[in-house]
Every structure is written in structure tokens, then in C-alpha cells.
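In: Can you look at this prediction? I've put the sequence above it.
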Amino acid sequence: MNVNPVSTGSDPGLRFFKSSYSDGAGNNCVEVALARQVHIRDSKDKTRPYVQMQPATWSSFVTWV
């Protein structure tokens, strides 16, 4: 699996989206940004590094989940 941690500051142009299944306060969820790679971060702490992976890896993960 090709998963690489990267700094949130490395690509400020990313637009993250939160799942509609997030709790009522909008917390306790992951956010995803789609670009050449799929970027995933914790919605509770956006300053921490996020993970990026190839779209095919993300697709396999979502299918598995």
C-alpha cells in the first residue's frame, strides 16, 4: 500500500471534504481532499500531518470498508 504522511502546509491549495456521517457537531471524522493523490486528515486536529495515497489504493480501502 502506498501511503505517505505529509505536512498540512505542503499543499495549501487542497480542499478537504467531511463525511456526511460526521457527528452532529461536525467532529469525530476524517476529511478527504482529492487531487492527483487522495489526502486524508483528522477533522479534530487539522494542524497534524495528513496521509496521502494513490487513488487506486483509496478505492480499494473504501471498497473494503
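Out: Ah, there it is. Residues are numbered from 1 along each chain as shown.
In: contacts, neighbours, all on C-alpha from now
Out: Fine.
In: Check the secondary structure at residue 57 for me.
Out: Look at residue 57: counting by DSSP: H, G, I helix; E, B strand; the rest coil, its state is helix.
In: so how many other residues sit close to it?
Out: By the measure other Cα atoms under 10 Å, the count of residues near residue 57 is 16.
In: now swap in residue 63 and tell me
Out: Using other Cα under 10 Å, residue 63 has 8 neighbouring residues.
In: ok, structure two:
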Amino acid sequence: MAAVADRDFVVEALQWSATLVQHILRGTEDLILYSTAKFAFIRLADAYSTGGSLMPQRRNLTP
């Protein structure tokens, strides 16, 4: 029992980190959805994106 109880903090840390990542991913999924043409709630400024060379109407994110 003592050997298993000593590792409980690792399981709890992994569980909390997985939950945190899941919430972050849900938020980013909402941002992607809201920036589509269907909703158009969010628009990325042209300073943060560039046009593609083959498809100039497509915007690529710059790092």
C-alpha cells in the first residue's frame, strides 16, 4: 500500500495536466471555428499573415 500511495502525486499531476491541455485545445478549436467565413467573429490582421505564392487568396500565418 505504501508503494502505491507514494506515486499518487504523479497520477494526479498527469490528470491535471491532461485536463488543462484539453481545456486549452477546446478554446483554440473555438477560435478556429469563429474565424471561419461562416462566423467571421475573429479576423487575423494582415500583419500576422501572408499570401501563398500559388494561391494568393489563401493566408498563411507567419511565426
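Out: Perfect, thanks for sending it. From a predicted model like this one, the values you see are computed outputs, not experimental measurements.
In: overall similarity of the pair, as a TM-score.
Out: The TM-score (TM-score structural alignment, normalised by the length of structure 2) is 0.22; 31 aligned residues with a Cα RMSD of 3.8 Å.
In: Looks to me like residue 4 of structure 1 is in a strand.
Out: Yes - Residue 4 of structure 1 forms part of a strand when assessed by three-state DSSP.
In: wait, it sits on residue 57?
Out: No - using Cα atoms under 8 Å, residue 4 of structure 1 makes no contact with residue 57, being 11.8 Å away.
In: What segments of structure 2 are strands?
Out: Per DSSP state E, structure 2 carries strands over the ranges 49-51, 59-61.
In: now for the first one, which elements pack on it?
Out: Helices and strands touching strand 49-51 of structure 2, by 3 or more Cα pairs under 8 Å, 6 or more residues apart in numbering; DSSP states H and E, are strand 59-61.
In: returning to that earlier point: of the strands of structure 2, which is nearest residue 3 of structure 2?
Out: Residue 3 of structure 2 sits nearest to strand 59-61 of all the strands of structure 2, at 49.1 Å, using Cα to Cα.
In: Next, the buried residues of the longest helix belonging to structure 2.
Out: The residue-count maximum for a helix in structure 2 (DSSP state H) belongs to helix 8-34. Neighbour-count burial for helix 8-34 of structure 2, counted by 16 or more other Cα atoms under 10 Å, picks out no residue.
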